[in-house]
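Undergrad: this one's structure only:
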């Protein structure tokens, strides 16, 4: 979701995209962006320089999804602590059930 929410109507370099997504490995933006690129939502441009510069931007089709996905990303950010508490409670219940 974030890889579509972040670019908006601007090009993002690979390194900036990776920095803006917390906890993502160096390889994950490339892997994550392959499907939306294939679906025509994201365009990847590789510039022939040393080191190679890779930029991502939304296509017009991807732009039609941006508002919806950005709303979901915003909701997730606003409720991050509640989600973390729910996950911790669920994990604790699962651990207690496993001991039975």
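TA: Okay, I see it. Everything numeric here is computed off the predicted structure, so don't read it as measured data.
Undergrad: make it CA atoms for all contacts and neighbour counts henceforth
TA: OK.
Undergrad: residues of stretch 6-23 that come out buried?
TA: Buried residues in stretch 6-23, counted by 16 or more other Cα atoms under 10 Å: 6-8, 11-14, 17-18.
Undergrad: Structure two is appended below for comparative analysis:
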């Protein structure tokens, strides 16, 4: 496959581009948390153990910039912000589920200890 550019960066495979959209430690857990519907920032924070405020904020922005999630601001006092998956974000769930199954398979095959 020929190299291609996205936002000024050269990619060598479609997988590399996919990982730009959903890769890293926190993007997939955020997407999975939004699977059942829209959530506010605080609800996302509670749903994803160990994520810092700085990281959640930056990853939400990155997911919004790539079109994976939408952010809606309600003009109330105090303002309410809700995040939800876009059609592109919903489409990524099949890929993430597949990666999850493969990871569970690897854990079983390699006798990896998973902390509780």
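TA: Arrived safely, thanks for sending. Just so it is clear, the model here is predicted, and its values are computed rather than measured.
Undergrad: Please state their TM-score.
TA: Overlay of the two chains. TM-score (TM-score structural alignment, normalised by the length of the first structure): 0.67; 84 aligned residues with a Cα RMSD of 2.7 Å.
Undergrad: one step back: put together a markdown table for the buried residues of stretch 6-23 of the first structure, with distance to residue 31 of the first structure and secondary structure on each row.
TA: Formatted as a markdown table, the buried residues of stretch 6-23 of the first structure follow (distance: Cα to Cα, whole Å; DSSP: H, G, I helix; E, B strand; the rest coil):
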| residue | distance to residue 31 of the first structure | secondary structure |
| --- | --- | --- |
| 6 | 16 | coil |
| 7 | 16 | coil |
| 8 | 20 | coil |
| 11 | 18 | coil |
| 12 | 16 | strand |
| 13 | 15 | strand |
| 14 | 12 | helix |
| 17 | 13 | helix |
| 18 | 12 | helix |
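Undergrad: Make CSV out of these and add distance to residue 79 of the first structure.
TA: Putting the buried residues of stretch 6-23 of the first structure into CSV (distance: Cα to Cα, whole Å) gives the following:
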residue, distance to residue 79 of the first structure
6, 18
7, 22
8, 22
11, 28
12, 26
13, 28
14, 27
17, 22
18, 22
